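Participant: The sequence isn't on hand, but the structure is:
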């Protein structure tokens, strides 16, 4: 019985799990990334189709992840799947990528978005966004090092505020604000052909799917979801369906009020939308809510990222420095320090470029899509090894659905490598640096 108490126990229902997934996905990206997507759209219709496509692609991926999580529930999520299918090396590289690229890149991205909104309220010069981002990371890292416990109620409150904004603001905009003038159509040309040819489609979908990103974190709930074999697919389908509807609603409001051209020029688009509806006070209120939500999201990312890093250090002696747990403060102090230092370096990287947020996205996108694709490929390995678990959920239309999602992942990986800048090169180089680190770690373990 004591052994059972040391294992994760089912505590999540379908509604609570859906709430977690929505809370992870529906973050502050929807308040900053739509203008960047609009830059790559040839028309308002195409802009909306990008967001619909993002929901469809996410649903395909969720169906694949649902089978993996239902048939092999484990708190290790993707790390567990990769380790079981391909062995320790890919699993190590995945954990290395989360520490150096994916999680730290997310922290830097969130901090920059907070910095944009903070600079709107209290400008402090051309480097204001980077300064606010730096302060955010330092303060939250120090608070976690001191053992400050994350408040689940506060996290739920801020998630609720974001969802309320995504419902109330667009409804108010669509009802009370006249439509923005539609510009005259451009001279006839092959719009779709030019869009595909110059990489705009791929670039747009990188930012769209980043805004949808986070549904894969449901895999980490698999060990704690009631009747996971049947309920995981329901959790993901309900969550992604709800998120897609919210995103289509809010982006329709952006287009309705600002128009495509106005949207392209709006960095703090949510505050601008609120200003058009409610005046200056509306803009201030929305900016404050987005900033508070960004603090909450950044804090949650710092907490989960540091604990993944701690586990990596615990499993590999070479990285034992980050695998030490401070019992007095009940927190992985060294893992937090390393994570914070990497995130600050990424803020410096972003600040060195005119488009700081795009640079951070470039840094994370290739690595993220590589491991999403690799994790999806484990489905074929498990089916070949065991034929699939007939007692749990199985992805429909196999192998068509996972093949379609793998093609989408390959397309995102190609776009993130081909049409991005120096940030992508650096991200891939950091991932590659994990190979000699792994070999060194294995060699040291063999000596011990």
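Facilitator: Received, thanks. This one's a predicted model, so the numbers in the text were calculated from it and none came from an experiment.

Participant: alpha carbons only for contacts and neighbour counts from here, please
Facilitator: Will do.

Participant: If you drop the residues flanking it in sequence, what lies closest to residue 138?
Facilitator: Using CA to CA, 6 or more residues apart in numbering and skipping the chain neighbours, the partner closest in space to residue 138 is residue 340 (7.0 Å).

Participant: in terms of contact, does the one you found touch residue 137 like I think?
Facilitator: Yes: under the criterion of CA atoms under 8 Å, residue 340 makes contact with residue 137 at 6.6 Å.

Participant: ok, residue 243 - contacts?
Facilitator: Residue 243 makes contact with 22, 25, 26, 55, 212, according to CA atoms under 8 Å, 6 or more residues apart in numbering.

Participant: swap in residue 281?
Facilitator: Counting by CA under 8 Å, 6+ apart, residue 281 makes contact with residue 275.

Participant: In terms of helices and strands, where is it?
Facilitator: Secondary structure assignment for residue 281, by DSSP states H and E: helix 280-315.

Participant: let's bring in a second model and compare:
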């Protein structure tokens, strides 16, 4: 009796350790996504995905839309608060519905298949690939800046290097989830080096009395409502990634603990870094000089770190490539989950037999992202991305409020105060409507029409399931399955 009790205690202890990630399970792995990521990897994915190209690109755009230093810094702080509040809402959703895919399973649960499909369509074809393309283009610009000192690099060179970056990152993540996680951890550590260098250098200069650029910080032409919304767009682009951990919930160990904890640690850390980095920029550059800078961080390095200024573009490149890796890691999971639910071609839900990764989804994601490099104007892509993204952020958090009433008895390990999702919804609606009202443009209509055009494919291929579509898809799926050595995911034994 005593021995049986002792064995039961050992078994329970082992299960707890497996949940916390301190030991690995010896059970054979099934052909499905594996729980490879612990708390540290979760924090690295959040920090590593958020701190990417945005903080090195967006300062110019935020300042140009606010006009003066004071409102610019307020926008950066407000964006951090909004990202934190949004992430807390997603923490409730992620611990309530422990499925990968981010907004997709939450919209499915709250509103049914049609809104979920429209989201997967827009994310697969616009939001996620354009984000990946923007980050890789930013990486390419900073790398090329080191070789084309004093002049703008050729567009062809920038785009070819960005395409090569997409190919490399896609290959790494298709080969191994663990390798992708290790790459993410390394580049997150590397990017924190450049953040610390910029912040400490700026604070030292500030302590030495370089405060001239902060005088009369609020004097100037007041920003318009549309300008403020566009400043928010560009600031929030730099914070984009606050919801990325919800895309890989099924691969987190102990998600009830690690998902909210990674959010609570990661996003406030990023907010503090961003505010301090902007303060550092303004200690060295006037607003006019910052707006004229080809690459803000490189200009900062040239003025402060000379002759070691080469460090800045190198570590900025590390930062952007790390953000691109995190975006690819999570974006592929959305396509995988949509395929598993029947809202994308079935082959995109298959798992590599040898690698245990959603290789078809990741490769598809890389191909679409490469296409977005061809037009390649970063500011236009950011505006498209932000407009479409905040439509779905609003819908998802509305779904959270709806499920408070429709699923009252559902287990909620985390439950945020109701005023937080309501506030985030109101701000999201403002961000969507303000630029349309103050500065109407055909581009916004094109974006909405494209999103709604997904309904055509939904009714043709999913709702009605025409026989001719099935005849085409079956041989294609079979051929790709043999070519890529992938199979449908298995369910782990209960």
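Facilitator: Looks like it arrived, so ask away. In this text the structure is predicted, and so the values were computed from the model without any measurement.

Participant: related to what we said a few turns ago, would you turn the contacts of residue 243 of structure 1 into TSV with neighbour count?
Facilitator: Formatted as TSV, these follow (neighbours: other CA atoms under 10 Å):
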residue	neighbour count
22	25
25	22
26	24
55	23
212	26
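
Participant: and which of those is nearest residue 375 of structure 1?
Facilitator: Taking CA to CA as the measure, residue 375 of structure 1 lies nearest residue 212 of the contacts of residue 243 of structure 1, at 17.6 Å.

Participant: Alignment lookup: the closest one to structure 2.
Facilitator: In structure 2, residue 212 of structure 1 lines up with residue 239, judged by TM-score structural alignment.

Participant: Now that match. Nearest residue, chain neighbours left out?
Facilitator: Distances taken as CA to CA, 6+ apart place residue 50 nearest to residue 239 of structure 2, at 5.2 Å, with adjacent residues excluded.

Participant: hey, where'd the strands end up in the stretch 201-350 of structure 2?
Facilitator: Counting by DSSP state E, counting those that start in this stretch, one finds no strands in the stretch 201-350 of structure 2.

Participant: Would you mind measuring from residue 210 of structure 2 to residue 286 of structure 2?
Facilitator: Distance from residue 210 of structure 2 to residue 286 of structure 2, counting by CA to CA, to the nearest Å: 11 Å.

Participant: same deal with residue 66 of structure 2?
Facilitator: Remark: distance between residue 66 of structure 2 and residue 286 of structure 2 (CA to CA) = 14 Å.

Participant: What is the aligned counterpart of the residue nearest to residue 138 of structure 1 in structure 2?
Facilitator: Aligned partner of residue 340 of structure 1 by TM-score structural alignment: residue 366.

Participant: Test my guess that its match contacts residue 165.
Facilitator: No: at 10.1 Å, residue 366 of structure 2 does not count as touching residue 165 under the criterion of CA under 8 Å.

Participant: Skipping its backbone neighbours, what lies nearest the aligned residue in structure 1 for residue 227 of structure 2 in space?
Facilitator: Aligned counterpart of residue 227 of structure 2 in structure 1: residue 200 (TM-score structural alignment). Excluding the flanking residues, the one nearest residue 200 of structure 1 by CA to CA, 6+ apart is residue 40, at 5.0 Å.

Participant: For the one you found, give me its contacts.
Facilitator: Neighbour list for residue 40 of structure 1: 195, 200, 201, 203, 204 [criterion: CA under 8 Å, 6+ apart].

Participant: mind redoing it with 7 Å?
Facilitator: By CA atoms under 7 Å, 6 or more residues apart in numbering, the contact list for residue 40 of structure 1 reads 200, 201, 204.

Participant: Count the residues that sit near the last one.
Facilitator: What that stands for is residue 204 of structure 1. For residue 204 of structure 1, the tally of surrounding residues (other CA atoms under 10 Å) stands at 24.

Participant: before we move on, what about residue 7 of structure 1?
Facilitator: For residue 7 of structure 1, the count of nearby residues is 11 (other CA under 10 Å).

Participant: Over to residue 3 of structure 2?
Facilitator: Counted with other CA under 10 Å, residues neighbouring residue 3 of structure 2 total 8.

Participant: same deal with residue 61 of structure 1?
Facilitator: Residues lying near residue 61 of structure 1 (other CA under 10 Å) number 24.

Participant: Over to residue 445 of structure 2?
Facilitator: The number of residues packed near residue 445 of structure 2 is 12, by other CA under 10 Å.
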